[in-house]
Each structure stands twice: as structure tokens, then as C-alpha cells.
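Peer 1: Next input, structure requested:
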Amino acid sequence: MSEPDLMTRLLDAAALHVPFDGWSETTLRLAAEDAGIAPGLVSAICPRGAVDLALAYHAAGDAAMLKRLAETDLSALRFRDRVAFAVRVRLEAVEDRELVRRGMTLFSLPPYAADGARALWQTADHIWTALGDTSQDVNWYTKRATLSGVYGATVLYWLGDDSDGQTRTWDFLDRRIEGVMQIEKLKAQARDNRLVSGLMAGPLSFLSRIRAPQPGAQTGMPGRWNGPN
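Peer 2: You can find the predicted model right below:
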């Protein structure tokens, strides 16, 4: 078996300290000491300090979710149930809810709010991509924005859920997704309504110029504008 990489070793060590000290510089220092990682190497893999460690923890949860999704046959499920399953798998990848709670506290701070929003968006993007989404227009954004809202609300509910097996959380998740499906049905009906489509064609024509980000693109905000500057 190969040796765990530096970040994995750091995260494993940090898990013992986060419940007491949060995703803080204290946790980062103690985790480095426990893992026997030199300060210079810690600065190299966490140049922004503890926030990079918290983001790495979130990314590791996404990776665990993607691995399980890749290993699971979802063909028998309705699409809405596939989305619900993916969100549930993401939450089940968490071994200690306190680590997520402390992360929510960190990302609620103004300096890190954008990092938290980006991490949430990336989770939604991973889910849609894993489930085979091929949209290339404005729907690429609306799908991820909607799922980000569903996932974020579900996490907050899950953090306070003490029901056996978190059954109340999964019921909450099903209700949120059912609401999203109703919105998607209304959108489809609006697109099929020729009168509405004709009236809104002019005001909403700019939406046709919005495109999903190109593969591998590194931008501050995902996406591109397919029109004049």
C-alpha cells in the first residue's frame, strides 16, 4: 500500500483537533506536529493556512462521494432519486458531523464566504457531472445553483437531526428535490407555451448567449459569454 500524501496525513491528524479548535491555525499547527510534517511543507500545501485545510477536507468528501457513485449502478432509479442518492452519499461520507459544523462556522466569516460558496458549487457540479449532465447553456448554471441550494439546506438540517439513521434528513431532502422537480416542470411548460415564448423571446434572448465553462477552464467564475463584449 502506498504512503498517504501529505494532505491526507494532515487531514487525518486534524480530525482530532477540529472539534475543539475548529479549522484554525491552532489545529493546523497541532496536526502538523502530530503528523510529523515540517512547517515549510505545511506552508507549501496550505499557503492560505487553515482555510486551505478546510477546503481540502471538503474536496476529500466530494472525492469519496464520486468514488461511491462510480461503483453504484443507478440505472434502475428515477433521475430525481439519483440526485437524492448522490446528496445522501455525500453526507454519508462524513465520519464526524462536528468537522462539517466547524467548517460552516469558518465559511460564514466574511473573508471565507466566497470559498464556502465555491466549495458548495463544486459539490453540485460534481454531482451533475457524475450523473451525466450534458447541458451547455444557461441550464448548466441553473441546475448547479438549484442543487447548491438544496444541498446547503439539507446540510443545515442534517447537522441538527438526531433521528435514528437521520431519517428526517432524508425525508427533508426528498421534499426539497420534489420542489425542484416541480419548478423544472413549470420551466418546461413555459418553453412549450408558444405565446409565452414569443412574448419573452426578446427580453430573454441574451440567455441563449450564455455557455457552460470550457473543460479545464480556470476562471474566477465558471462559464463564458458567447456574444459581443
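Peer 1: C-alpha from now on. contacts and neighbour counts both.
Peer 2: OK.
Peer 1: what about residue 7, neighbour count?
Peer 2: Other residues within reach of residue 7 by the criterion other C-alpha atoms under 10 Å amount to 19.
Peer 1: let me fix that: residue 34
Peer 2: Here the count is done by other C-alpha under 10 Å, and residue 34 has 15 residues near it.
Peer 1: Here is a second sequence; please produce its structure as well for comparison:
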Amino acid sequence: MDDQSVKDRLLDAALMHVPFDGWSQASFDAAVADAAVDPALAQATCPRGAVDLAMAYHQRGDDEMVRRIQAEDMSGMRFRDRVTAAVRLRIEAAEDKEIVRRGTTLFALPQYAGDGARAIWGTADRIWTVLGDQSDDVNWYTKRTILSGVYSATVLYWLGDESEDHQATWAFLDRRIDNVMQFEKVKGKLRDNRAFTTILAGPLGLLGRIRAPMRASDDMPGQWPGSQ
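Peer 2: Model (predicted):
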């Protein structure tokens, strides 16, 4: 049995315990017992125990989101509507609010905040990638940074939303996307303003040298041209 199979087995077993015990050592130990996995193998596969399972759960949600996006016919949608639909599909892929709530609690802890940020960034990256984003400059970063903020804010709203079919959440998401589109319009106007571009010629030139990271590497941020 390979590492991924072991992790999937542990995660499946842990999900019934997480709503009660959180992403904790207790949940991890119970999953090991329920899945009949050798404790040494479980520890080798998930050195950080339940934290690794929480990250695996988020990854599973991202995978399901991509599957749902690819199954949708978005050819007739405006691009902003495709992004909105992708965020909604990602949230709907997480069917159990309490499991997600436990995850937000875990990743709010200082020692795991970096993991949480990495997970959210990964979701934003996969949305842009599956939607066909071709940017390879500073826009690669700004798109993912902004969408990370939209996604995380919408998840927090969804966790407290008791409206029918989460209609309040989807309205909240639409407003956040509208805010982003307004910001993009302002950026476009500034780029077309000759006086503005002249004043900031130096900083804009520096930003123009930024490139997206190579896909063969997990390193972030990206790289400077000629740095390889």
C-alpha cells in the first residue's frame, strides 16, 4: 500500500471523529485504529498526525472542485461568472460544515497559520489554472492573492450562513467578485494614464520583471528572469 492510499484510508476513517474531536491527536489515533493501519506506518505517512490529514482533506476538496468545474459547461459564461462558479463549486465540495469549521480553528493557530495560507493559495491557484489563466508576470500573483481573499472571506461567511440553500453566501460572493472587477477597472484606467505611468516608471518597470514560478518547482514566490 503506497503513502497516498494509506493517507486516504486514514482520512476516510478520521472524518467521523473530526466533528467531535477536531483535527486532533485523538481523531488521528481513532482513525489509525478504525482503519487498521499499523501505527508506525501511519506516523511515517502523516508525521504531523491530524494536521497532515487536515491538509489532505483540503486537497481532496480541491480535487473534487476541479472535477466539478471540468464537468460544467462554462463556455457561455463571462469570465467573472466562471470564477464565481468555481468558488461556489469549491465550497459545495466541502459538504460538512463542522469539518471545515474545525479546520479553520486548526489553521488559525499560529503554528499552523502557514499551512492554512498555503492551502488557500493552492485553491486559488487551481481555480485560475483550471480556468485557463495564461498570465506569467506579476498578474499571476495578484490574481491568486485577490482570489485567496475572496475565497477565505466567503468560506467564513458560509460557515455562519443559515439561509435557505446558502443564498446569502452566494450573494456575498457576488458582491466580493464585483468589488474585484471594480478594482480591475481602476487598474486599467491607471495603466492608460500617461502621467501616472511616467511617475511610476521605475516601480512599474521592476514589477514588469516579475515572472510566475516554474511549474516544476514548489517554491514561491516566483523568479527573476535569468535567475536559473
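Peer 1: quick one: contacts for the aligned partner of residue 127 of the first structure in the second structure?
Peer 2: Mapped onto the second structure by TM-score structural alignment, residue 127 of the first structure lines up with residue 127. By C-alpha atoms under 8 Å, 6 or more residues apart in numbering, the contact set of residue 127 of the second structure is 66, 83, 86-87.
Peer 1: same deal with residue 172 of the first structure?
Peer 2: Counting by C-alpha under 8 Å, 6+ apart, residue 172 of the first structure has contacts 154, 157.
Peer 1: related to what we said a few turns ago, closest one to residue 201 of the second structure out of the contacts of residue 127 of the second structure, please.
Peer 2: Taking C-alpha to C-alpha as the measure, residue 201 of the second structure sits nearest to residue 83 out of the contacts of residue 127 of the second structure, at 31.5 Å.
Peer 1: which element is the closest one on?
Peer 2: According to DSSP states H and E, residue 83 of the second structure maps onto helix 79-93.
Peer 1: between the helix or strand following that helix and helix 79-93, how big is the angle?
Peer 2: Counting by DSSP H and E, the next helix or strand C-terminal to helix 79-93 of the second structure is helix 97-107. Taking axes from the mean of the first three to the mean of the last three C-alpha atoms, to 10 degrees, one finds helix 97-107 of the second structure and helix 79-93 inclined to each other by 100 degrees.
Peer 1: quick one: what's aligned to residue 157 of the second structure in the first structure?
Peer 2: When the first structure is aligned by TM-score structural alignment, residue 157 of the second structure is paired with residue 157.
Peer 1: Could you count how many residues lie near the nearest residue to residue 25 of the first structure once chain neighbours are set aside?
Peer 2: In space, and not counting its chain neighbours, residue 25 of the first structure is closest to residue 50: 5.4 Å by C-alpha to C-alpha, 6 or more residues apart in numbering. Applying other C-alpha under 10 Å, we find 19 residues neighbouring residue 50 of the first structure.
Peer 1: Next up, the contacts around the residue nearest to residue 214 of the second structure when sequence neighbours are not counted.
Peer 2: Nearest in space to residue 214 of the second structure, with sequence neighbours left out and distances taken as C-alpha to C-alpha, 6+ apart, is residue 222 at 7.1 Å. The contact partners of residue 222 of the second structure, taken as C-alpha under 8 Å, 6+ apart, are 210-214.
Peer 1: Between the two ends of stretch 21-40 of the first structure, how far is it?
Peer 2: Stretch 21-40 of the first structure has an end-to-end distance of 22 Å (C-alpha to C-alpha, to the nearest Å).
Peer 1: buried set for it?
Peer 2: By 16 or more other C-alpha atoms under 10 Å, the buried positions in stretch 21-40 of the first structure come out as 22-24, 27-32, 35, 37.
Peer 1: could you dump those residues to CSV with distance to residue 142 of the first structure?
Peer 2: Shown next, in CSV, are the buried residues of stretch 21-40 of the first structure (distance: C-alpha to C-alpha, whole Å):
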residue, distance to residue 142 of the first structure
22, 33
23, 31
24, 34
27, 37
28, 36
29, 40
30, 41
31, 39
32, 40
35, 42
37, 42
